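Chemist: kindly generate the corresponding structure for this input.
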Amino acid sequence: IARAMGMSVTDLFPPRAREATADERTRLRQFALRADLQACANVLGAESAVVQIAAGDLERGLTLTAEDVARLAVARDRIEAARHAIGALKWQS
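Modeler: Okay, here's the model as predicted:
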């Protein structure tokens, strides 16, 4: 699209005032890692609550509805995705 307008992709972004120092790059990576971990923790917290509610219902002898089972499957998939995301994070500083 940029080329069709007679531009390049670099024209879409302002030039950097200066290159980041090694220390600044390290801090930025750490900040990004913390943000990624927090996002994963939020998913794990919310989706594990769904699993806990379903487990409690089953312990009380209740039968899960088709809607409950479908939501439980979504929770399972999201928990698995968060676990994979955590495993894929770069832990180097």
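Chemist: every contact and neighbour count from this point should use C-alpha atoms.
Modeler: OK.
Chemist: go through the lengthiest helix in the chain and flag the buried ones.
Modeler: Longest helix in the chain, counting residues (DSSP state H): helix 22-59. Neighbour-count burial for helix 22-59, counted by 16 or more other Cα atoms under 10 Å, picks out 29-30, 33, 36-37, 40-41, 43-44, 47-48, 50-51, 54.
Chemist: what packs against it?
Modeler: Where contact means 3 or more Cα pairs under 8 Å, 6 or more residues apart in numbering; DSSP states H and E, helix 22-59 is packed against helix 66-88.
Chemist: let's compare: structure for the following, please.
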Amino acid sequence: MKSAAPDGHRESGAQSSHTLKSTSAEPPINRVLNRCEGVRKTPSGWVALCTAHEDKRPSLAIAEGDNGMVLLHCYAGCELDSIVAGMGLEVGDLFPDRAQPLNRSQRAELRQRQRLTQLTAVLPVLQFEALVILCGAQDIAEGKALSEADRARFAAAVGRIGHAKEVLCNG
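Modeler: Just a heads-up that it's a prediction; the model follows:
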């Protein structure tokens, strides 16, 4: 059984919640957070383990738009369709049930909020991956031999920093 976080969302555990069905009465953010593992609150929303790949560190940024729409971004580069499918949901489940579509200014506001979420979430990723590379550089400077696992981790760090650069530059 998953443990409940102070805000009522489950944080971690072995039991899968991917078989839960969404209901129109359930807010979209709950549809998502209840299906994620390792959920942690952040200043801009939440982070969790990505449902589209085998994640050891939370790489999925989750935020709620002002209109109740859920914004998702995986810093490992997973596609939205894969992330949502891994939750047992469809992209439409990220939106609140509405009788009317969003207007142009509401869509622009959502894009701006998603961009802010991406920028806020990318900074801790850059900090951690830079630390990984710094540790490797220090080992090399001290003449230590690097293992295959170390080389693979450094390559992953470079890839994640490259993805963060794409997010920052291309938005």
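Chemist: and the TM-score between them?
Modeler: The TM-score (TM-score structural alignment, normalised by the length of the first structure) is 0.65; 78 aligned residues with a Cα RMSD of 2.7 Å.
Chemist: make a markdown table from the buried residues of helix 22-59 of the first structure and add distance to Arg78 of the first structure to it.
Modeler: What follows is these, written out as a markdown table (distance: Cα to Cα, whole Å):
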| residue | distance to Arg78 of the first structure |
| --- | --- |
| Arg29 | 25 |
| Gln30 | 24 |
| Leu33 | 19 |
| Asp36 | 15 |
| Leu37 | 14 |
| Cys40 | 9 |
| Ala41 | 11 |
| Val43 | 7 |
| Leu44 | 8 |
| Glu47 | 7 |
| Ser48 | 10 |
| Val50 | 11 |
| Val51 | 11 |
| Ala54 | 16 |
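Chemist: widest-spaced pair of the residues you listed?
Modeler: Spatially, the most separated pair among the buried residues of helix 22-59 of the first structure is Arg29 and Ala54, at 37.6 Å (Cα to Cα).
Chemist: for the equivalent of Val50 of the first structure over in the second structure, give its distance to Ser105 of the second structure.
Modeler: The pairwise alignment with the second structure assigns Val50 of the first structure to Val132, based on TM-score structural alignment. Note on Val132 of the second structure: its distance to Ser105 of the second structure, by Cα to Cα, to the nearest Å, is 41 Å.
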